[in-house]
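Novice: I'd like to go over a predicted model; first the sequence, then the structure.
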Amino acid sequence: MATSVEEISANRQFDGFNRRYKHRSSVLGCDMTFTVYFPPAAEKGKVPVLYYLSGLTCTDENFIQKSGAQRMAAARGVALVAPDTSPRGLGVEGEAESWDFGVGAGFYVNATQEKWRAWRMYDYVVEELPALLRAASPFASTLDVDLASIFGHSMGGHGALVVGLKNAQAYRSISAFAPICNPMNAPWGVKAFTGYLGADKEAWKQYDACELVRGFAGETKPPILVDTGSADKFLEVQLQPQALEGAIKDSGYSPATLRMQEGYDHSYFFISTFIDDHVNFHADALLGHKA
């Protein structure tokens, strides 16, 4: 795997830096961008890593520019790593015809259908990006990639739950804002899974958080935090937090906290309101103590 990266922008914030990079992805077969927020503590030694997976139509920049997560990440000494949401520039027929499939809508799965074979965002997030962060010179001396947690929003909340539950030994904690909790039974998920994975619903189960919670067999259970807004227009049809709540209750998965935030919607106004809770939740797990 190539380990060269190109820095394409840098912005100082809260005495740390947001640095955006470009690299060639061998997994996806295209150039990819990602952004890292280095807290001030990274100037003195390695810091733990908190990955953020964005939602439909987003790039790596939405979270970095809108969430306000850097303030608490700087205070707690945690790096934020935000990858893009899909391959780009491959010219696959139909890749940009709809906002909820194709470009900007990778759903953090490994596609098995030939046309979409490059859509392997699961492997990119779980394998290629962490390997790059371990090996490339801008990160090897500043990021402790083996001390990591993961969170995300909407499609990325689904991704964070799936990645975290399928790789429980690799992540100290998992959280999500307004995740697509039961994609096998939600229109966004059905469209994506049918396109990327085919018609066999048995193949879909490995990417459904409710199925993964019910079948969880690992000895280590990363703590889970989920926030959803009661005024989210996607609440009942697409997100279905009640399905995840039921799966957690049925399986006895613990600790898991699911909160309904009264009056909040699906936007980054919602995320920015509760971002400190999530960064602190992960920092407590990563650093082994509360602030």
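Specialist: The structure has been received and is ready for your questions.
Novice: C-alpha only now, for contacts and for neighbours.
Specialist: Fine.
Novice: what separates the lengthiest helix in the chain from the chain centre, distance-wise?
Specialist: Secondary structure of the chain per DSSP state H: the longest helix is helix 268-287. Mean C-alpha position of helix 268-287 versus that of the full chain (Cα atoms, centre = their mean, to the nearest Å) differs by 13 Å.
Novice: Kindly check the end-to-end length of stretch 42-54 for me.
Specialist: Taking Cα to Cα, to the nearest Å, the first and last residues of stretch 42-54 lie 24 Å apart.
Novice: And the contacts of that stretch?
Specialist: Here stretch 42-54 makes contact (Cα atoms under 8 Å, 6 or more residues apart in numbering) with 41, 60, 62-63, 77-85, 141-157, 159-160, 282, 286-287.
Novice: Separate out the buried members of those residues.
Specialist: Neighbour counting with 16 or more other Cα atoms under 10 Å marks 41, 60, 63, 77-85, 141-145, 147-157, 159-160, 282, 286-287 as buried within those.
Novice: What segments of this protein are strands?
Specialist: Taking DSSP state E, the strands of the chain run over residues 6-13, 16-25, 30-38, 47-53, 79-83, 143-153, 174-177, 224-229, 256-261.
Novice: now what about stretch 139-149, what contacts it?
Specialist: By Cα under 8 Å, 6+ apart, the residues outside stretch 139-149 that reach it are 42-43, 45-51, 79, 130, 133-134, 164, 170-174, 282, 286.
Novice: and if you look at stretch 204-219?
Specialist: Stretch 204-219 is touched from outside by 109, 158, 161-162, 165-166, 168, 181-184, 193, 197, 243-244, 247-248, 250-251, 253, with contacts defined as Cα under 8 Å, 6+ apart.
Novice: picking up where we left off before, what packs against the longest helix of the chain?
Specialist: Judged by 3 or more Cα pairs under 8 Å, 6 or more residues apart in numbering; DSSP states H and E, the packing partners of helix 268-287 are strand 47-53, helix 69-76, strand 143-153, strand 174-177, strand 224-229.
Novice: Which of those sits closest to Ile275?
Specialist: Ile275 lies closest to helix 69-76 among these, at 6.0 Å (Cα to Cα).
Novice: let's bring in a second model and compare:
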Amino acid sequence: MAGAASLELVSSIKCFNGFQKVYKHVSKELNCSMNFSLYEPVAANPNDKFHVLFYLSGLTCTEQNFIQKSSFQRFAGEQKLIVVGPDTSPRGCNLPGESDRWDFGASAGCYLDALVEPWSKHYRMYSYVTKELPALIKENFPTTGKFGIFGHSMGGHGAMVCGLRNPELFLSISAFAPICNPTQTEWGKDVALKNYLGEENKDKWNIYDSTELMKTYDGPERNILVDQGDDDEFLKTHLLPENLKAAAEANPKIQVNLRMQPGYNHSYFFISTFISDHIEHHAKILNA
């Protein structure tokens, strides 16, 4: 493997006839050491190559939550998909105020490239997810070069933003309970976008808002699956899926299949219930 020396295998556990692994590497984009998870199916033949699905986790999470709680491995193994899960923020940077809130700083990188100091040196999760990590995966693992992306909550926001802004890289997109329109929420305006990007850079806020991106998207046609629980505690304050649906309906190049799931909340119980549908959604598009 070219460049394999830069990767350190932290753990490898057999799971559904594949291996659930965690790797560590030094990120040039984030200027720190980062972990990412990687599920790798067992190859039937030595030259087999696999499509890759990136999963972006939500606020307060690490690379561990998804691999331990979602049960995705059974379905990824059946569909022969590599599934990669980066951590949710830089680690060990010791920035002032980095751990003061659950929804900003550590575990809350928001999948954007910060413009305001001290965050701008390390908090470059958008470039990490769209440039550095895909290149690392292509270089070191048996991939076809066809990628999809999905995520939950903050990670659902990140998946749609990264996917819509990079349609040549991510061919399929889906999300669980995504933060759909952060420029219209108190958290987005007063916490994440304000502190990472700065009020003086409000012209940059919309490029990290999937609802706003859908209004101007002019790339290849996209069919995006979104599952949302109607008993989600963040539905009205952070998520705003109705805004996303309205923006998609006004753009003929985007179809959003928004499924409001009765009785489900924001947890991994919700994700694990519908994870097979999302894996199938991506596999169908990537196999086309």
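Specialist: Yes, it's here. All of these numbers come straight from a predicted model, not from anything done at the bench.
Novice: Quick TM-score on the pair, please.
Specialist: Overlay of the two chains. TM-score (TM-score structural alignment, normalised by the length of the second structure): 0.95; 282 aligned residues with a Cα RMSD of 1.4 Å.
Novice: Export the helices and strands packed on helix 268-287 of the first structure to TSV and append columns for distance to Asp276 of the first structure.
Specialist: As requested, those are arranged in TSV below (distance: least, Cα to Cα, whole Å):
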stretch	distance to Asp276 of the first structure
strand 47-53	13
helix 69-76	6
strand 143-153	13
strand 174-177	12
strand 224-229	12
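Novice: what's the closest of the ones you listed to Glu7 of the first structure?
Specialist: Proximity to Glu7 of the first structure (Cα to Cα) singles out strand 143-153 among those, at 16.2 Å.
Novice: Against Leu56 of the second structure, how distant is the aligned residue in the second structure for Gly104 of the first structure?
Specialist: Under the alignment (TM-score structural alignment), Gly104 of the first structure pairs with Ser107 in the second structure. From Ser107 of the second structure over to Leu56 of the second structure the distance is 12 Å, taken as Cα to Cα.
Novice: show me what contacts the counterpart of Val125 of the first structure in the second structure?
Specialist: The equivalent of Val125 of the first structure in the second structure is Val129 (alignment by TM-score structural alignment). Val129 of the second structure makes contact with 86, 111, 162, according to Cα under 8 Å, 6+ apart.
Novice: for Ser6 of the second structure, same thing?
Specialist: Counting by Cα under 8 Å, 6+ apart, the residues that Ser6 of the second structure touches are 25-26.
Novice: hmm, back to that, from the contacts of stretch 204-219 of the first structure, list just the buried residues.
Specialist: Taking 16+ other Cα under 10 Å as the criterion, what is buried in those is 109, 158, 161-162, 165-166, 168, 181-184, 193, 197, 244, 247-248, 253.
Novice: Is it possible to get JSON lines of the strands of the first structure that adds distance to Ala73 of the first structure?
Specialist: Shown next, in JSON lines, are those (distance: least, Cα to Cα, whole Å):
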{"stretch": "strand 6-13", "distance to Ala73 of the first structure": "11"}
{"stretch": "strand 16-25", "distance to Ala73 of the first structure": "9"}
{"stretch": "strand 30-38", "distance to Ala73 of the first structure": "8"}
{"stretch": "strand 47-53", "distance to Ala73 of the first structure": "9"}
{"stretch": "strand 79-83", "distance to Ala73 of the first structure": "7"}
{"stretch": "strand 143-153", "distance to Ala73 of the first structure": "13"}
{"stretch": "strand 174-177", "distance to Ala73 of the first structure": "15"}
{"stretch": "strand 224-229", "distance to Ala73 of the first structure": "17"}
{"stretch": "strand 256-261", "distance to Ala73 of the first structure": "21"}
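Novice: which one of these is the most hemmed in?
Specialist: Greatest average neighbour count among those goes to strand 174-177 (a mean of 30), per mean count of other Cα atoms under 10 Å.
Novice: what's the mean gap between it and the aligned bit of the second structure?
Specialist: Comparison of strand 174-177 of the first structure with the second structure after fitting gives an average deviation of 0.2 Å (mean Cα distance after the TM-score superposition for the first structure).
Novice: by contact count, what packs against that strand?
Specialist: With contacts defined as 3+ Cα pairs under 8 Å, 6+ apart, strand 174-177 of the first structure has these neighbours: strand 143-153, helix 155-166, strand 224-229, helix 268-287.
Novice: average distance between the shortest one and the second structure?
Specialist: Its matched residues in the second structure lie on average 0.4 Å from strand 224-229 of the first structure after superposition (mean Cα distance after the TM-score superposition for the first structure).
Novice: Report the angle between that strand and helix 155-166.
Specialist: Going by axes from the mean of the first three to the mean of the last three Cα atoms, to 10 degrees, strand 224-229 of the first structure is angled at 160 degrees with respect to helix 155-166.
Novice: which other residues reach strand 224-229 of the first structure?
Specialist: If you take Cα under 8 Å, 6+ apart as the criterion, strand 224-229 of the first structure is touched by 173-179, 235, 241, 255-266, 270, 278, 281.
Novice: how far does it sit from the chain's center?
Specialist: Average the C-alpha atoms of strand 224-229 of the first structure, do the same for its chain, and the two points are 14 Å apart (Cα atoms, centre = their mean).
Novice: what does the second one give?
Specialist: Here the centre of helix 155-166 of the first structure is set off from its chain's centre by 6 Å, with Cα atoms, centre = their mean.
Novice: What are the contacting residues of it?
Specialist: Against helix 155-166 of the first structure from outside (Cα under 8 Å, 6+ apart): 52-56, 105, 107-108, 122, 126, 149-152, 170-171, 173-181, 183, 206-209, 212-213, 216, 222.
Novice: show me the contacts for Asn195 of the second structure.
Specialist: Val116.
Novice: Trace it over to the first structure, please.
Specialist: Match for Asn195 of the second structure (TM-score structural alignment): Gly195.
Novice: go on, Glu8 of the second structure?
Specialist: Under TM-score structural alignment, Glu8 of the second structure pairs with Glu6 in the first structure.
Novice: That match contacts His23, correct?
Specialist: Yes - applying Cα atoms under 8 Å, one finds Glu6 of the first structure in contact with His23, separated by 6.4 Å.
Novice: what do the two both touch?
Specialist: With Cα under 8 Å, 6+ apart as the test, Glu6 of the first structure and His23 reach no residue in common.
Novice: Please name the residues that touch Ala96 of the first structure.
Specialist: Contacts for Ala96 of the first structure (Cα under 8 Å, 6+ apart) come out as 102-103.
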